[in-house]
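# mind folding the following:
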Amino acid sequence: LAVFLSQDRRVHWRRWACIFGLAAQPFWFDMAWRAHQYGVLALCLVYAASWARGFTAHWLVRREDHV
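The predicted structure is shown next:
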């Protein structure tokens, strides 16, 4: 759902992608840790940082063009 929403043309839908992406991260971390997939675990860190960046941009920083 996060990837799907990240490609939406409407900004008000696209901004939700980071919420769903961040919500999924604990499950990805757990799966990677239990399966000893350390490459996937490293990618989880990259994805978590990317979704957090989107969260900051879309939810925490006030944008003048959307006031």
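# from here on, contacts and neighbour counts on C-alpha atoms
OK.
# what is the neighbour count of residue 63?
The number of residues packed near residue 63 is 10, by other Cα atoms under 10 Å.
# and for residue 50?
Other residues near residue 50 number 15, with proximity taken as other Cα under 10 Å.
# could you also give me the structure for this second sequence? I'd like to compare it with the first:
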Amino acid sequence: MLEQIAIGLLSVAAVFLSQDEHVARRRYACFFGLASQPFWFYATWKAHQYGIFVLSFLYTFSWLRGFASHWLVRA
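Modelled structure (predicted):
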């Protein structure tokens, strides 16, 4: 149950922030997205949802790309 609450709160925050019109707020989406990933891994593994489990790796990679482009690369 705890993982479902964490997934709901963190994932919705990530998607919400990713669509913000202000870049200063939009760049925080990756933090919430990455924070939700351990809960996705745990919940999907526990429920034997292996397709979603594999997709979680792709989502993690995508959030890492956002982290790299918003926080590591200086323009």
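# where in structure 2 does the strand or helix carrying residue 20 of structure 1 align, residue-wise?
Using DSSP states H and E, residue 20 of structure 1 maps to helix 17-34. Aligned using TM-score structural alignment, helix 17-34 of structure 1 spans residues 29-46 in structure 2.
# which SS state does the residue nearest the centre of structure 1 fall under?
Centroid check for structure 1 by Cα atoms, centre = their mean gives residue 51 as the closest residue, at 2.8 Å. The three-state label given to residue 51 of structure 1 by DSSP: H, G, I helix; E, B strand; the rest coil is helix.
# now residue 9 of structure 1
Under three-state DSSP, residue 9 of structure 1 comes out as coil.
# related to what we said a few turns ago, mean deviation, the match of helix 17-34 of structure 1 versus structure 1?
When structure 1 is overlaid, stretch 29-46 of structure 2 sits 0.4 Å from its aligned residues on average, using mean Cα distance after the TM-score superposition for structure 1.
# so for that stretch, what gets flagged as buried?
The neighbour-count check on stretch 29-46 of structure 2 (16 or more other Cα atoms under 10 Å) flags 29-37, 39-41, 43-44 as buried.
# for stretch 46-66 of structure 1, same thing?
Neighbour counts over stretch 46-66 of structure 1 (16+ other Cα under 10 Å) mark 48, 51-52, 54-55, 58 as buried.
# what does stretch 63-75 of structure 2 rub up against?
Around stretch 63-75 of structure 2, the neighbours that count as contacts under Cα atoms under 8 Å, 6 or more residues apart in numbering are 27, 30-31, 33-34.
# much appreciated, bye for now.
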